[in-house]
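**Q** Compute the structure for the input listed below.
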Amino acid sequence: MNTLESSNQLINHLDAPARKLILKHSDELLLSTGTVLGQPGDANEYVYFPMNCVIALMLQQNEEKGMEICLVGREGMLGVEAILGVNESPYLILVQNEGSVLRIATEQLMKIIARHPSVEQHLHLYAGVLMQQLAQSSLCSHYHAVQARLARLILMFRDRLHSNSMQLTHGLLADMLGVRRVGVTKAAGALQKRRILRYARGHIEITNGGALEAISCVCYATDKATYDTNLIE
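**A** Got it, this is the predicted structure:
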């Protein structure tokens, strides 16, 4: 990809020379929902910058069960642990919504970082934000009710897709929250009854974002504040 602009906000916050090099050495890929970008233990050969899709970092209990610990959209990147010198990914990396990413070889990105130290500084800032969000997600899964966690998750999708409409099944949401599907169905039904969202055949539309934010646990506001404070100029 050879241009000076990208839909990825992390890339766009870099200075022009570094941004140009990253885009020059990146390939644009269209990914479908359900695409697995990485398994636990896989080598970090590539770094991905989402442009208009949402990708989950998940921890797997077994081959069938997993739990979302972080969502990454156009605000971030996948493979940040490679920048920190970790050669293997600990996560299942799963595309949740179809869209495009920029892919660059980790080796090539490290060469760019060597020439432009400001890139490393900015990506380290993002790594710090991501670590705080991972810790917040762990806290959330232990202490907060399903409905509040569901509201937080839907809001996270909204922010990363920049849309109040999204394709999310109850089964997918249950897997990401690490709960039974019936729990998600009950929580989503209560939100729909209060006209906070509409749900039909895997399609969710937020109809009252303010009310949904009020219902969500404090983790949503904490995550958003962490990102805004550290990465928004």
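
**Q** When you work out contacts or count neighbours from here on, use the C-alpha atoms and nothing else.
**A** OK.

**Q** Give me the next element, helix or strand, following the biggest helix by length in the chain.
**A** When the chain is scanned for its longest helix (criterion: DSSP state H), the result is helix 117-143. Secondary structure here is assigned by DSSP states H and E; on that basis, the next helix or strand after helix 117-143 toward the C-terminus is helix 146-161.

**Q** And the strands in this structure, which stretches?
**A** Assigned strands in the chain, in chain order: 27-31, 36-38, 46-50, 54-60, 66-72, 92-97, 99-105, 165-167, 197-200, 203-206 (criterion: DSSP state E).

**Q** thinking again about what came up before, what helices or strands is the longest helix of the chain leaning on?
**A** Applying 3 or more CA pairs under 8 Å, 6 or more residues apart in numbering; DSSP states H and E, one finds that helix 117-143 contacts strand 66-72, helix 80-83, helix 218-231.

**Q** Format the strands of the chain as TSV; extra columns: distance to Arg152.
**A** Written out in TSV, the entries for the strands of the chain read as follows (distance: least, CA to CA, whole Å):
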stretch	distance to Arg152
strand 27-31	25
strand 36-38	24
strand 46-50	21
strand 54-60	14
strand 66-72	11
strand 92-97	16
strand 99-105	22
strand 165-167	14
strand 197-200	13
strand 203-206	12
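
**Q** which stretch among the ones you listed comes nearest Tyr126?
**A** With CA to CA as the criterion, Tyr126 lies closest to strand 66-72 of those, at 11.3 Å.

**Q** One more, please, to line up against the first structure:
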Amino acid sequence: MTTSAAPQSPTIPELNRLIVRLPPDERTAFEGCLETIPLKVKDLLFEPDQPHDYVYFPHNGVISLVTVLRDGDLIEAMTVGKEGFAGLAIFHGANSSACRGICQVSGYVSRITVQDFRRCMDLAPEMKRLLHRYAQYVFETVSQSAACNRLHVIEQRCARWLLMTHDRVGRDDFDLTQEFLAEMLAVRRPGVTVAIGILVSRGLIGHGRGTIRIIDRAGLEQASCECYNTVKKREAILLQ
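**A** Below you'll find the predicted structure:
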């Protein structure tokens, strides 16, 4: 397991946005079932086709849902941060999903057992409404990512991924190795090395041993493809 710096405790601006938006009665009942824990990079949350024990609501940590092929290759299907939750399969009545869930960026998440989650859903109409809208956001994001992976160059995709992660963690510095980023983008590591080098040379990011620092956010948005802004607009419509 990769060693990373201890995550900071969540503060009010970093609390999961789905939980924050609940009416007081639903939030009180829901938070009574939550356990907040720290996660480190590559911590395993669930495996494909295996029953889930928990549903996860990130605060300042980020969860990656990845598709695992028979030869062991991985590709990221979806990134989950404080805007959402990991457990759509449970919400839709299934007991497992086709994805592996791993920690992408260290931080805090709250988790709730599957049994408590389903019990709370029976008594939480606003949470149900929010999660249905989040499910639509996931569908649209995955669709946009499929187009992005097919049509846009690695440098643009790398910039988009860094922007999305920056949005979710709420800080300029976060854990990231080139090997892990290559896995998430489903490209060879030399391609990621070149893309990171270009972004560093343009003064958009800093890159240390296993860490990334966002230096020029506006410049990074210009380096990204149209997909970042497309997804952000839909997020504002569906989740704000």
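
**Q** where does the TM-score land?
**A** Overall, the chain-to-chain superposition scores 0.93 on the TM-score scale (TM-score structural alignment, normalised by the length of the first structure); 229 aligned residues with a CA RMSD of 1.7 Å.

**Q** what would the strands of the first structure look like in CSV with distance to Phe157 of the first structure and mean neighbour count?
**A** Formatted as CSV, the entries for the strands of the first structure read as follows, by distance: least, CA to CA, whole Å; neighbours: other CA atoms under 10 Å:
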stretch, distance to Phe157 of the first structure, mean neighbour count
strand 27-31, 17, 15
strand 36-38, 18, 18
strand 46-50, 13, 24
strand 54-60, 7, 23
strand 66-72, 8, 22
strand 92-97, 9, 22
strand 99-105, 13, 21
strand 165-167, 8, 18
strand 197-200, 14, 18
strand 203-206, 11, 18
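
**Q** Highest average neighbour count across the helices and strands packed on helix 117-143 of the first structure: which stretch is it?
**A** Stretch with highest mean neighbour count among those: strand 66-72 (a mean of 22; mean count of other CA atoms under 10 Å).

**Q** Check the mean deviation of that one from the second structure.
**A** On superposition with the second structure, the average gap between strand 66-72 of the first structure and its aligned counterparts reaches 1.0 Å (mean CA distance after the TM-score superposition for the first structure).

**Q** Where does that strand end up in the second structure?
**A** Residue correspondence for strand 66-72 of the first structure in the second structure, counting by TM-score structural alignment: residues 74-80.

**Q** now stretch 207-217 of the first structure
**A** Residues 215-225 of the second structure are where stretch 207-217 of the first structure lands, counting by TM-score structural alignment.

**Q** For whatever residue of the second structure lines up with Ala145 of the first structure, give its distance to Arg213 of the second structure.
**A** With TM-score structural alignment as the matching criterion, the partner of Ala145 of the first structure in the second structure is Val153. For Val153 of the second structure, the distance to Arg213 of the second structure equals 22 Å [CA to CA, to the nearest Å].

**Q** tell me the contacts of the residue most central in space within the first structure?
**A** By CA atoms, centre = their mean, the first structure has its centre lying nearest to Val72, at 1.6 Å. The neighbourhood of Val72 of the first structure, defined by CA atoms under 8 Å, 6 or more residues apart in numbering, consists of Pro50, Val54, Ile55, Ala56, Leu57, Leu78, Arg160.

**Q** What distance do you get for the counterpart of the second one in the second structure to Ala146 of the second structure?
**A** Same thing as Val54 of the first structure. The equivalent of Val54 of the first structure in the second structure is Val62 (alignment by TM-score structural alignment). Going from Val62 of the second structure to Ala146 of the second structure by CA to CA gives 20 Å.

**Q** Surely Leu15 of the second structure touches His59?
**A** Yes - the pair Leu15 of the second structure and His59 passes the contact test of CA atoms under 8 Å, sitting 4.8 Å apart.

**Q** More neighbours: these two, which one.
**A** When neighbours are counted by other CA atoms under 10 Å, His59 comes out ahead of the other of Leu15 of the second structure and His59, with 31 against 19.

**Q** Thr141 of the second structure versus the equivalent of Leu37 of the first structure over in the second structure, what's the distance?
**A** For Leu37 of the first structure, the equivalent position in the second structure is taken to be Leu45, counting by TM-score structural alignment. According to CA to CA, Leu45 of the second structure and Thr141 of the second structure sit 22 Å apart.

**Q** Next one: the residue of the second structure positioned farthest from its centre from Leu130 of the second structure, what distance?
**A** For the second structure, the C-alpha lying farthest from the average C-alpha position belongs to Asp25; by CA atoms, centre = their mean, that distance is 27.5 Å. Summarising the geometry, the distance separating Asp25 of the second structure from Leu130 of the second structure, computed by CA to CA, is 15 Å.

**Q** Please apply the same query to Glu183 of the second structure.
**A** From Glu183 of the second structure to Leu130 of the second structure the distance is 31 Å (CA to CA).

**Q** What of Glu235 of the second structure?
**A** 12 Å.

**Q** what's the answer for Gln178 of the second structure, then?
**A** The separation that Gln178 of the second structure has from Leu130 of the second structure, given CA to CA, amounts to 35 Å.

**Q** what's the answer for Leu22 of the second structure, then?
**A** From Leu22 of the second structure over to Leu130 of the second structure the distance is 9 Å, taken as CA to CA.

**Q** Same check on Gly191 of the second structure?
**A** Taking CA to CA as the measure, Gly191 of the second structure falls 38 Å from Leu130 of the second structure.

**Q** quick one: which of those two has more around it?
**A** Neighbour tally, Gly191 of the second structure and Leu130, criterion other CA under 10 Å: the higher count belongs to Leu130, 18 against 15.

**Q** Trace that one over to the first structure, please.
**A** When the structures are aligned by TM-score structural alignment, the residue of the first structure matched to Leu130 of the second structure is His122.
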